[in-house]
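> Predicted coordinates and the sequence they were generated for:
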Amino acid sequence: TPTAPATATASATTAGATPDTPTPNAATPDTPTPDEATPAPAVAQTSRRLFVARTVAAGAGAVAAATVGYGTYSVFRGPRVKRITVPLAKLSRQAHGYRIAVVSDIHLGPILGRAHTQRVVETINRVNPDLVAVVGDLVDGSVADLGPAAEPLRHLRARDGSFFVTGNHEYFSGADAWVDHVRELGLRPLENERTELPGFDLAGVNDVAGEDEGKGPDFGQALGDRDRGRAAVLLAHQPVVIHDAVRHGVDLQLSGHTHGGQLWPGNYLAELANPTVAGLERYGDTQLYVSRGAGAWGPPVRVGAPPDITVVQLASLHA
């Protein structure tokens, strides 16, 4: 009938589009799917993390630079004075209040030269001590190279004089020549020997590094025949000889060598190698005081271990 083709055409149109006509909901090849697009929040989060990381790194670098800068400044400004009082049971009444200026590890060398020595000498003279004790590691070089740098030591002033014992660095630098030179500068070397002072004995032993040259510490020679009824103060560069000091009835040992650790993590290494790293401790009837030293070895930097010169004031229990 005439209406049949129209009905068929309408049915085809109602059923759907032809195969060549895309449906309204079909994705075209040029349109990215949600999985293919980078979400904007993820980009922002990555940028924030990068900014924070860079800020933290810059802050850490600034802190490190400031720490090293201050550590260098603390060396070049010179040591500060530290004061302690040490009671000694056998110290006579007449020696009560006796003051010993203890300085160690000056480490004269290419970096710390004559100006450094002058600062040390001026600091010691200002405290007007009864005695000066230079307990080793004065130099890092020969007399020929560093003699002028040590020259200000001749201006040290103390009522009972200035005394010197060798440190391990003296044996790297020509110990015999330095012993002779400090004697010329007015210091008295104590090479495994002692002297009697009013109220106590002062003894000194060579550093253990001298054993390679047959000139190590000899406690018998320094202390063997003394009157043990008198107090004895021992100058010994390295704290490790404290047990020998205890066996020989020493009342107080004055040492250096450790630099108080000088610079992290050196403090941990110093603790492994030494019975005491800094300060005053007791071993039986013997007390040990370890100075942080007045200079620096290696980089001229100290962090957490400022340089010092210690005034040790002896106290009598009979005063």
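Happy to help now that I have it. Residues are numbered from 1 along each chain as shown.

> From here on, just use CA atoms for contacts and neighbour counts.
Noted.

> doesn't residue 101 fall inside a strand?
Yes: under DSSP: H, G, I helix; E, B strand; the rest coil, residue 101 falls within a strand.

> Can you list the buried residues in the helix or strand in which residue 86 is found?
Element membership of residue 86, judged by DSSP states H and E, is strand 80-88. Buried residues in strand 80-88, counted by 16 or more other Cα atoms under 10 Å: 81, 87-88.

> May I see those organised as a markdown table, with distance to residue 122 added?
As requested, the buried residues of strand 80-88 are arranged in a markdown table below (distance: Cα to Cα, whole Å):
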| residue | distance to residue 122 |
| --- | --- |
| 81 | 11 |
| 87 | 28 |
| 88 | 29 |
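
> Kindly indicate which of those lies nearest residue 227.
Nearest to residue 227, judged by Cα to Cα, of the buried residues of strand 80-88 is residue 88 at 15.6 Å.

> Hmm, the closest one is touching residue 230, no?
No: using Cα atoms under 8 Å, residue 88 makes no contact with residue 230, being 10.2 Å away.

> mind listing what residue 181 touches?
By Cα atoms under 8 Å, 6 or more residues apart in numbering, the contact set of residue 181 is 143, 147.

> what's the spacing between it and residue 132?
As for residue 181, its distance to residue 132 is 17 Å (criterion: Cα to Cα, to the nearest Å).

> now do residue 221
Distance, residue 221 to residue 132, using Cα to Cα: 23 Å.

> neighbour count winner among the two?
residue 132 (25 against 14; other Cα atoms under 10 Å).

> What's the biggest helix in the chain, counting residues?
Counting residues, the longest helix in the chain under DSSP state H turns out to be helix 40-76.

> May I see the buried residues of that one?
Within helix 40-76, judged by 16+ other Cα under 10 Å, the buried ones are 67-68, 71-72, 74-76.

> quick check: angle from it to strand 80-88?
70 degrees (axes from the mean of the first three to the mean of the last three Cα atoms, to 10 degrees).

> Nearest to residue 153 among the buried residues of strand 80-88?
residue 81 (17.6 Å).

> so how far is residue 119 from the nearest residue to that closest one once chain neighbours are set aside?
Once flanking residues are discounted, residue 81 sits nearest to residue 309: 5.0 Å by Cα to Cα, 6 or more residues apart in numbering. For residue 309, the distance to residue 119 (Cα to Cα) stands at 11 Å.

> Alongside the first one, take a look at this:
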Amino acid sequence: DFSLDDLKALARLDMDIFFITGNHEGYVKGYRKQLDRFKELNITVLDNERVALGELNLIGVADEQPSGARVKTVERLYVAGAFNLALVHQPSIWDQTSHYTDLMLCGHTHKGQIFPFNFLVRLQFRYVFGLYGKSGAHLYVSSGVGCWGPRMRLGSKNEVILLEIKPEPLASIMAD
């Protein structure tokens, strides 16, 4: 039910837009070719790559690889002295990579999506929704905008987050 036409409005925005894959892209036939079309829309696909944006090191991790490979990708793309922001679909690698990231943004859990299955999600994932912090590193797990399975939510809400990163206030805003 998804078309790249749904994203055409993004091409009109005067800002950089970055994309990483999640676990559902693999269900779409020819999704790699679709990712190539993102360039037409000014969307940069970070496929185990990083982009330097001033003092910000933006790390994008592809979800289609095993957990251990995702950890190694974060380690490999880390830049000492930069603010390392990692875009990683599944939050399950944060414990192994938090010392390489200042901030990791994730999704995947849908905040449980449907009551009472949200309890099962909490059993499987340590980080389900919201802001977490330890040793100066932070993780935000978003409930996201979509669904898996049934196209409904019960006991969780969709969200789009707007994150503004500023050099100094970040430490006080995101204190552990």
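Cool, the structure landed. Note that the structure is predicted; figures quoted are calculated from it, not measured.

> TM-score for these two?
With the length set by TM-score structural alignment, normalised by the length of structure 2, the two chains reach a TM-score of 0.82; 168 aligned residues with a Cα RMSD of 2.5 Å.

> Could you pull out the strands in structure 2 for me?
Using DSSP state E, the strands of structure 2 run over residues 17-19, 43-45, 49-53, 56-61, 83-88, 103-106, 130-134, 137-141.

> whereabouts in structure 1 does the fourth one align?
Aligning strand 56-61 of structure 2 against structure 1 (TM-score structural alignment) gives residues 200-205.

> go on, the first one?
Counting by TM-score structural alignment, strand 17-19 of structure 2 pairs with residues 162-164 of structure 1.

> again, but for the fifth one
Applying TM-score structural alignment, one finds that strand 83-88 of structure 2 aligns to the residue range 231-236 of structure 1.

> So for residue 309 and residue 119 of structure 1, which residue has more residues nearby?
Neighbour count, other Cα under 10 Å: between residue 309 of structure 1 and residue 119, residue 309 has more, with 22 against 16.

> corresponding residue for that one in structure 2?
Using TM-score structural alignment, residue 309 of structure 1 pairs with residue 160 in structure 2.

> give the contact list for its match.
142, 144-145.

> What subset of these is buried?
Neighbour-count burial (16+ other Cα under 10 Å) applied to these gives 142, 144.

> ok, the residue lying farthest from the centre of structure 2 to residue 143 of structure 2 distance?
What lies farthest from the middle of structure 2 is residue 116; by Cα atoms, centre = their mean that is 24.9 Å. Separation of residue 116 of structure 2 from residue 143 of structure 2 (Cα to Cα) stands at 16 Å.

> Show me where the stretch 201-319 of structure 1 has its helices.
219-223, 242-247, 266-273 (DSSP state H, counting those that start in this stretch).

> What range does the longest one cover in structure 2?
Mapped onto structure 2 using TM-score structural alignment, helix 266-273 of structure 1 covers residues 117-124.

> nearest spatial neighbour of residue 120 of structure 2, skipping sequence neighbours?
Residue 120 of structure 2's closest residue in space is residue 112 (Cα to Cα, 6+ apart), at 7.8 Å.

> The one you found contacts residue 123, doesn't it?
No: counting by Cα under 8 Å, residue 112 of structure 2 sits too far from residue 123 to count as a contact (10.5 Å).

> Who has more neighbours out of the two?
residue 112 (24 against 10).

> Spit out the contact partners of that one.
Shown in contact with residue 112 of structure 2 (Cα under 8 Å, 6+ apart): 118-122, 128, 156.

> Which two among those are spaced furthest apart?
Maximum distance among the contacts of residue 112 of structure 2 (Cα to Cα): 13.9 Å, for 120 and 156.

> Can you tell me the number of residues neighbouring the counterpart of residue 5 of structure 2 in structure 1?
When structure 1 is aligned by TM-score structural alignment, residue 5 of structure 2 is paired with residue 151. Residues within reach of residue 151 of structure 1, counting by other Cα under 10 Å, total 16.

> Contacts only, for residue 151 of structure 1.
Here residue 151 of structure 1 is in contact with 114, 185 (Cα under 8 Å, 6+ apart).

> Against residue 203 of structure 1, how distant is it?
25 Å.

> And for residue 109 of structure 1?
Counting by Cα to Cα, the gap from residue 109 of structure 1 to residue 203 of structure 1 is 28 Å.

> Give me the more crowded residue out of these two.
Set residue 109 of structure 1 next to residue 203 and count neighbours by other Cα under 10 Å: residue 203 wins out with 24 against 20.

> Run a quick neighbour tally on the residue lying closest to that one once chain neighbours are set aside.
Leaving aside its sequence neighbours, residue 203 of structure 1 sits nearest to residue 194 (Cα to Cα, 6+ apart; 3.8 Å). By other Cα under 10 Å, the residues close to residue 194 of structure 1 number 20.

> Surely residue 194 of structure 1 touches residue 204?
Yes: the pair residue 194 of structure 1 / residue 204 is scored as a contact, 6.2 Å apart, by Cα under 8 Å.

> Closest one of the contacts of residue 160 of structure 2 to residue 55 of structure 2?
Nearest to residue 55 of structure 2 among those, counting by Cα to Cα, is residue 142 at 24.5 Å.

> Just tell me what that closest one corresponds to in structure 1.
Checking with TM-score structural alignment, residue 142 of structure 2 has residue 291 as its match.

> Run through the residues that contact residue 139 of structure 2.
The contact partners of residue 139 of structure 2, taken as Cα under 8 Å, 6+ apart, are 94, 103-106, 130-133.

> circling back to that earlier point, pull up the aligned stretch in structure 2 for the strand holding residue 86 of structure 1.
Going by TM-score structural alignment: strand 80-88 of structure 1 matches no residues.

> which residues sit against that strand?
Residues from elsewhere that reach strand 80-88 of structure 1 (Cα under 8 Å, 6+ apart): 123, 231, 251-252, 307-317.

> So which of those residues is surrounded by the most neighbours?
In the contacts of strand 80-88 of structure 1, the most neighbours by other Cα under 10 Å go to residue 307, 30 neighbours.

> So residue 125 of structure 1 sits against residue 161, correct?
No: contact criterion Cα under 8 Å: residue 125 of structure 1 and residue 161 do not qualify, at 11.7 Å.
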